[in-house]
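Asker: here you go, sequence then predicted model.
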Amino acid sequence: MALEENEKISRKVEIEDDTSSKEEVVEEENAVIEDAEAETSGEELEEVKAEETCEEKLSQAHNKIDELQDRYVRVHAELENFKKRTRREVGDFKKYAVEAIVKQLLPVFDNLERALWSVNSSEDAGSSQITAGIEMTLKEIERVFDQFSIKAVDASGQKFDPAYHMAVGQEERDDMDENMVVNQFQKGYMLHDRLLRPAMVIVSKAKTDKQNITDSQEENKEVQQ
């Protein structure tokens, strides 16, 4: 009997030891799994953070590129405008470079024309040679004027235009409309599209009532006579 009981006790101890061993193995396996899961979660979290960091840096890089492109477009536009403005200024300088000297030359040209008119009005026997010399000089100056696109502003018979004419007096006329150029004292001149000197003119105006009455009275007297 005693021997049987001892065997039972030994088997019981062996079963308990075996169960404890299995439990320890299971616990070890669970710990390994938990460690692996924790390590995996950490790696995934780091990967997510790394991806977010890359996306943020990529977004910053795109914003920087957009900023640089915008700056390039503005700088390029400013450069083109500067080039156009420079070309225009250089063109205007060449176009109107002779303006100052031509303004100084116009009075000389006027005097030559007056001299020609005066010589032609005289009966001097030697005036023909003088006339030829003045005419030659005038033609040479006119040739230079044509070369630099200098044109006379002839206001005779034209409607008064303050942009091109300078009124130095008025004359009452009943045979033409008001503000018409009656007489031109001095020609004006243009350099391309720029006015060098306005034409000096006399402008027509309507007769006053008093003058109209006087003229009517004189006409009646002539009829009665």
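Answerer: Sure thing, it's come through. Residues are numbered from 1 along each chain as shown.
Asker: contacts and neighbour counts: CA atoms only from here.
Answerer: OK.
Asker: where's the residue most central in space within the chain relative to residue 87, distance?
Answerer: For the chain, the residue nearest the mean C-alpha position is residue 81 (6.8 Å; CA atoms, centre = their mean). Distance of residue 81 to residue 87, given as CA to CA, to the nearest Å: 10 Å.
Asker: re earlier: and the gap between the residue nearest to the centre of the chain and residue 95?
Answerer: Distance, residue 81 to residue 95, using CA to CA: 21 Å.
Asker: swap in residue 196?
Answerer: 13 Å.
Asker: one more: residue 200?
Answerer: 26 Å.
Asker: higher neighbour count, these two?
Answerer: More crowded of residue 200 and residue 95, by other CA atoms under 10 Å: residue 200, with 20 against 14.
Asker: in what helix or strand does that one lie?
Answerer: Using DSSP states H and E, residue 200 sits within strand 199-205.
Asker: ok, structure two:
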Amino acid sequence: MAKKKKSKLESEDLNQKQTDSPEEVKDSEEMSETAETDDNDTDVTAETEIKAEESNLKDEYAELNDRFLRLVAEYDNFRKRSQKEKDFLYSDSVFDVCKAWLPVLDNLDRAIDASEKFVSEESKQMAEGMEMVRRQALEVMSGLGVEMMDCLGERFDPEYHEAVAHVEDDSYGEGEIIDVLQKGYIKGDRVIRYAVVRVAN
């Protein structure tokens, strides 16, 4: 029974196709082709949109990456500039403070030299105490990077020394420093105070 029904339907479908006019068949084919074309257009449009979105994302990434690199470079420059300013301010502060303390050290030296003329036990103990204070002061300054110039016997250098007297003496070399009238101090390559000296020949 089912086979007869199926055969009947196929026969009706075949009869329907045979009864369709050529125009109707043509319209049906055109509709089918149009549907296929629409599907192809949809695929092309979707692919174009994906490529456009991908291109936009790449451009956005490049822009964000460029901004990030610029920010990193700016921060690095800011950090270096800040550190340089900090170092300069620290060095300048140490320079000013140590320069202000130099007269105190000079007075300690004078007091120690004067105490050598006295022979009493009390005077000797006082001189030893002043010498300890002087050594401690020099250690503190050394910890800050400040050093006393050791220029006795060295050749005169106007970058570090100030000559106030000139002596002709063949027992000394040319331009040799034979006496230090006031000690000089230096921090790194900066002179805090020039050494005041006497120079031979």
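Answerer: Cool, the structure landed. These numbers come from a predicted model, not from an experiment.
Asker: residue boundaries of the helices in the first structure?
Answerer: Listed in chain order, the helices of the first structure (DSSP state H) span 2-95, 99-121, 127-147, 209-224.
Asker: among these, which is nearest residue 181 of the first structure?
Answerer: helix 99-121 (19.9 Å; CA to CA).
Asker: packing partners of that closest one?
Answerer: Packing partners of helix 99-121 of the first structure (3 or more CA pairs under 8 Å, 6 or more residues apart in numbering; DSSP states H and E): helix 127-147, strand 194-197.
Asker: what about 10 Å?
Answerer: Counting contacts by 3 or more CA pairs under 10 Å, 6 or more residues apart in numbering; DSSP states H and E, helix 99-121 of the first structure packs against helix 127-147, strand 188-191, strand 194-197.
Asker: out of the ones you listed, which gets nearest to residue 116 of the first structure?
Answerer: With CA to CA as the measure, helix 127-147 is the member of those nearest residue 116 of the first structure (6.1 Å).
Asker: quick one: contacts of the closest one?
Answerer: Residues outside helix 127-147 of the first structure that contact it (CA atoms under 10 Å, 6 or more residues apart in numbering): 102, 105-106, 109-110, 112-113, 115-121, 148-152, 191.
Asker: now those: which count as buried?
Answerer: 102, 106, 109, 112, 116, 119, 148, 150, 151, 152, 191 (16 or more other CA atoms under 10 Å).
Asker: between those residues, which is closest to residue 210 of the first structure?
Answerer: The closest of those to residue 210 of the first structure turns out to be residue 152 (CA to CA; 38.8 Å).
Asker: where's the equivalent of the closest one over in the second structure relative to residue 139 of the second structure, distance?
Answerer: The equivalent of residue 152 of the first structure in the second structure is residue 148 (alignment by TM-score structural alignment). Distance, residue 148 of the second structure to residue 139 of the second structure, by CA to CA: 11 Å.
Asker: thinking again about what came up before, of the helices and strands packed on helix 99-121 of the first structure, which is nearest residue 40 of the first structure?
Answerer: strand 194-197 (85.2 Å).
Asker: quick one: the closest one to the second structure mean distance?
Answerer: For strand 194-197 of the first structure, the mean deviation from the second structure after alignment is 2.8 Å (mean CA distance after the TM-score superposition for the first structure).
Asker: what is that strand packed up against?
Answerer: The contact analysis (3+ CA pairs under 10 Å, 6+ apart) places strand 194-197 of the first structure against helix 99-121, strand 150-153, strand 188-191.
Asker: which residues touch residue 168 of the first structure?
Answerer: 184, 185, 199, 200, 201, 202, 203.
Asker: mind doing that once more with 6 Å?
Answerer: 201, 202 (CA atoms under 6 Å, 6 or more residues apart in numbering).
Asker: so what corresponds to it in the second structure?
Answerer: Match for residue 168 of the first structure (TM-score structural alignment): residue 164.
Asker: for residue 199 of the first structure, same thing?
Answerer: The equivalent of residue 199 of the first structure in the second structure is residue 195 (alignment by TM-score structural alignment).
Asker: contacting residues for its match?
Answerer: By CA under 6 Å, 6+ apart, the residues touching residue 195 of the second structure are 161, 162, 182, 183, 184.
Asker: now which residue in the first structure aligns to the fourth one?
Answerer: Structural alignment (TM-score structural alignment) places residue 183 of the second structure against residue 187 in the first structure.
Asker: not counting its neighbours along the chain, what's nearest residue 181 of the first structure?
Answerer: Counting by CA to CA, 6 or more residues apart in numbering, the nearest residue to residue 181 of the first structure once its immediate chain neighbours are dropped is residue 203, at 4.7 Å.
Asker: is it true that that neighbour touches residue 185?
Answerer: No: using CA atoms under 6 Å, residue 203 of the first structure makes no contact with residue 185, being 11.3 Å away.
Asker: between those two, who's got more neighbours?
Answerer: Higher neighbour count among residue 203 of the first structure and residue 185: residue 203, with 26 against 13, using other CA under 10 Å.
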